[in-house]
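Chemist: Have a look at this prediction, sequence included:
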Amino acid sequence: MNQKPVLESAGLDGWIIRLFDTIDEHNLSWLSALSRRCEQAFGDALIDLVPSYTTLLVVFDPLMVSPCEARATIYRILADLEPEDSRHAGEIHELPTWYDTSVGPELTRVAEQAGIAVNDVIDAHSQQVYRVFALGFAPGFAFMGLTDPRLECARLGTPRKKVPPGSVAMAGRQTAAYPTATPGGWNLLGRTSASLFDRNREGFSLLRVGDQVRFVPVSREAFEREGGDTTPMEPLA
């Protein structure tokens, strides 16, 4: 880590620790190490840890530890923080994905912008192994990166009112799969049959920060056998 961490107040029960200013896969080993150390140092006083691409939000019980005490604890952790090694890497997930313009209407848009064929977009997206940087926006929604730089593509100008569950999408150099039906403005490339959010699953979300993910192309027939929804996307209004 080549920059000095910055602490920002998040009210009487939280501190935001800013470790980096830019998104990079290597940030994750530092943020994971910081999360682990905070869990150990705060113990029962810890309410929540919310990692992102460059920051970690630490939420604590102000009845057990004051903001000043929490800040001092964080500074002690930062004084000798070292990145986590590969032995603490998260789980590896392969998400079966049906790439098709009927469920991934922006496949053509991304291909045209990149100056490559649709099949090349599918190859580039599916051959990359992504790391989960953060969870947010909706329960179980995992922000992953980084995609092949050729595929970098801005969000849609007009977000959809409803994106079906399992929709595989990208924006900028991030990618994700929608766990539930929600509004969304990312470029849709296809759909996965994987169950990304389940209230009966421990932790609810299939994916966790630090996990590794690969989208595995499958045929429509294989997608349907796994319970995938082949309902075509409605055109944007």
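Modeler: Nice, thanks for sending it over.
Chemist: use CA for all of it now, contacts and neighbours both
Modeler: Fine.
Chemist: How many neighbouring residues does the nearest residue to Asp148 once chain neighbours are set aside have?
Modeler: For Asp148, ignoring the flanking residues on the chain, the nearest one in space by Cα to Cα, 6 or more residues apart in numbering is Ala124 at 6.4 Å. Ala124: 15 surrounding residues under other Cα atoms under 10 Å.
Chemist: Now name the helix or strand holding Ala124.
Modeler: Using DSSP states H and E, Ala124 sits in helix 118-126.
Chemist: ok, and what's touching that helix?
Modeler: 99, 107-108, 110-111, 147-148, 151, 214-217 (Cα atoms under 8 Å, 6 or more residues apart in numbering).
Chemist: and with 10 Å instead?
Modeler: With Cα atoms under 10 Å, 6 or more residues apart in numbering as the test, helix 118-126 has contacts from 95-101, 106-112, 114-115, 117, 146-151, 170, 175, 189-190, 213-217.
Chemist: same for the longest helix along the chain, what does it pack against?
Modeler: When the chain is parsed with DSSP state H, its longest helix is helix 27-42. For helix 27-42, the packing partners by 3 or more Cα pairs under 10 Å, 6 or more residues apart in numbering; DSSP states H and E come out as strand 14-18, strand 46-51, strand 55-60, helix 67-79, strand 130-135.
Chemist: Tell me the helix or strand right after the last one.
Modeler: Just to be clear, that refers to strand 130-135. Using DSSP H and E, the helix or strand that follows strand 130-135 in sequence is strand 142-145.
Chemist: Below is structure B, check it against A:
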Amino acid sequence: MKTELASERSVIVYHDEPIGAQTTAQLQYLGKQIKSALGEQLLDLVQSYQSLLVIFNPRLSSHPSVIKIIEQCIENLPTGSMATHQQLVRLPVYYHEEVGPDLERIASHHKLTIEQVIERHCSQAYQVYAIGFAPGFAYLGEVASDIAMPRLKSPRPKVAKGSVGIADQQTAIYPAASPGGWNLIGRCPIELFNPEQTPAMPFNVGDNVQFSAINKDEFINLGGIL
């Protein structure tokens, strides 16, 4: 791992291993050690695929002292495999062409039926590799290769809140209406970000998410909007 200055009050740690469960677990463990070591000097930690952003209070610390503490934490990382402290979050999805306009195209591209695409998307748990783009937008991976699809060449100007999409070998849910270039296959009725609740999101980096198919009536009864 290596550390670099990110801003006047932050340092970023880059992991030198590929994206995966072990990289996520090591960054998660490192974050906890840094949090304990920095104490009140720490303002926030932001974990991503292969990096950890450490934001500190410049009134209480400095780049050299923070980097020294981070490097000590890196040196003390356990060797060998490491498990993430994760929960399994189950989220319902209404899979249908009226809310998933790219379902048919994905099925046709992979020579599958729409039902097979849905079955494959629901058949496994996906790890939360990062949360970004928008509050509550979790990058989940990896989808099976036989339903993976590249991003749209021309992003849609507006994607509905709750839309479930696939981009390359990742899948995600749009927590709010926004522009987007992912292939849409369904819609989730669950609120993914509410700053007035604790916690504000149902998942954290390192958690696993698994989808389950519901019908239109169930979607509406759970608060979904078409």
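Modeler: Yes, it's here. A quick note: this is a predicted structure, and the numbers were derived from the prediction, not measured.
Chemist: before we move on, the earlier item: centre of the chain to the helix holding Ala124 of the first structure, how far?
Modeler: 20 Å (Cα atoms, centre = their mean, to the nearest Å).
Chemist: what do you get for stretch 56-73 of the second structure?
Modeler: With Cα atoms, centre = their mean, you get 27 Å for stretch 56-73 of the second structure.
Chemist: which residues in the first structure does it match up with?
Modeler: Counting by TM-score structural alignment, stretch 56-73 of the second structure pairs with residues 60-77 of the first structure.
Chemist: residues of the matching stretch that come out buried?
Modeler: Neighbour-count burial for stretch 60-77 of the first structure, counted by 16 or more other Cα atoms under 10 Å, picks out 60-62, 65, 67, 70-71, 74-75, 77.
Chemist: Now that Val13 of the second structure has come up, it's in contact with Gln28, right?
Modeler: No. Assessed by Cα atoms under 10 Å, Val13 of the second structure is found out of contact with Gln28, at 11.9 Å.
Chemist: The two - which one has more neighbours?
Modeler: Val13 (23 against 19).
Chemist: That one maps to what in the first structure?
Modeler: Aligned partner of Val13 of the second structure by TM-score structural alignment: Ile17.
Chemist: and what of Gln170 of the second structure?
Modeler: In the first structure, Gln170 of the second structure lands on Gln174 (TM-score structural alignment).
Chemist: Contact partners for the closest residue to that match other than its chain neighbours?
Modeler: Of all residues not flanking Gln174 of the first structure in the chain, Gly145 sits nearest, at 4.8 Å (Cα to Cα, 6+ apart). With contact taken as Cα under 10 Å, 6+ apart, Gly145 of the first structure is in contact with 23-25, 53, 128-133, 170, 172-176, 212-213.
Chemist: Pull out the buried members of the residues you listed.
Modeler: For these, a neighbour count by 16+ other Cα under 10 Å gives the buried set as 53, 128-133, 170, 172-176, 212-213.
Chemist: Can you tell me which of those residues lies closest to Gly185 of the first structure?
Modeler: Each of those was scored against Gly185 of the first structure by Cα to Cα, and Met170 proved nearest at 9.3 Å.
Chemist: what helix or strand does the closest one sit in?
Modeler: strand 167-171.
Chemist: How many residues are close by Gly157 of the first structure?
Modeler: 8.
Chemist: Show me what it lines up with in the second structure.
Modeler: Gly157 of the first structure maps onto Lys153 in the second structure, by TM-score structural alignment.
Chemist: Please list all residues in contact with its match.
Modeler: Going by Cα under 10 Å, 6+ apart, Lys153 of the second structure touches 181-182.
Chemist: separation between it and Gln26 of the second structure?
Modeler: 35 Å (Cα to Cα, to the nearest Å).
Chemist: secondary structure class for the spatially most distant residue from the centre of the first structure?
Modeler: Most distant residue from the mean C-alpha position of the first structure: Leu63, 32.1 Å away (Cα atoms, centre = their mean). Following DSSP: H, G, I helix; E, B strand; the rest coil, Leu63 of the first structure is assigned to coil.
Chemist: if we can go back for a sec, quick one: the strand holding Met170 of the first structure to the second structure mean distance?
Modeler: Aligned to the second structure and superposed, strand 167-171 of the first structure gives a mean residue distance of 0.8 Å (mean Cα distance after the TM-score superposition for the first structure).
Chemist: Output the contacting helices and strands for that strand.
Modeler: Using 3+ Cα pairs under 10 Å, 6+ apart, the elements in contact with strand 167-171 of the first structure are strand 92-99, helix 107-114, strand 142-145, strand 174-177, strand 187-192.
Chemist: I would like the residues contacting that strand, please.
Modeler: 95, 97-99, 103-104, 106-107, 110, 125, 143-145, 147, 151-156, 175-181, 184-193, 215, 229.
Chemist: Can I have the buried ones of those residues as a PyMOL selection?
Modeler: Command for PyMOL that selects the buried part of the contacts of strand 167-171 of the first structure, burial taken from 16+ other Cα under 10 Å:
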select buried, resi 95+97+98+99+103+104+106+107+110+125+143+144+145+147+151+152+153+175+176+177+178+179+180+184+185+186+187+188+189+190+191+192+193+215+229
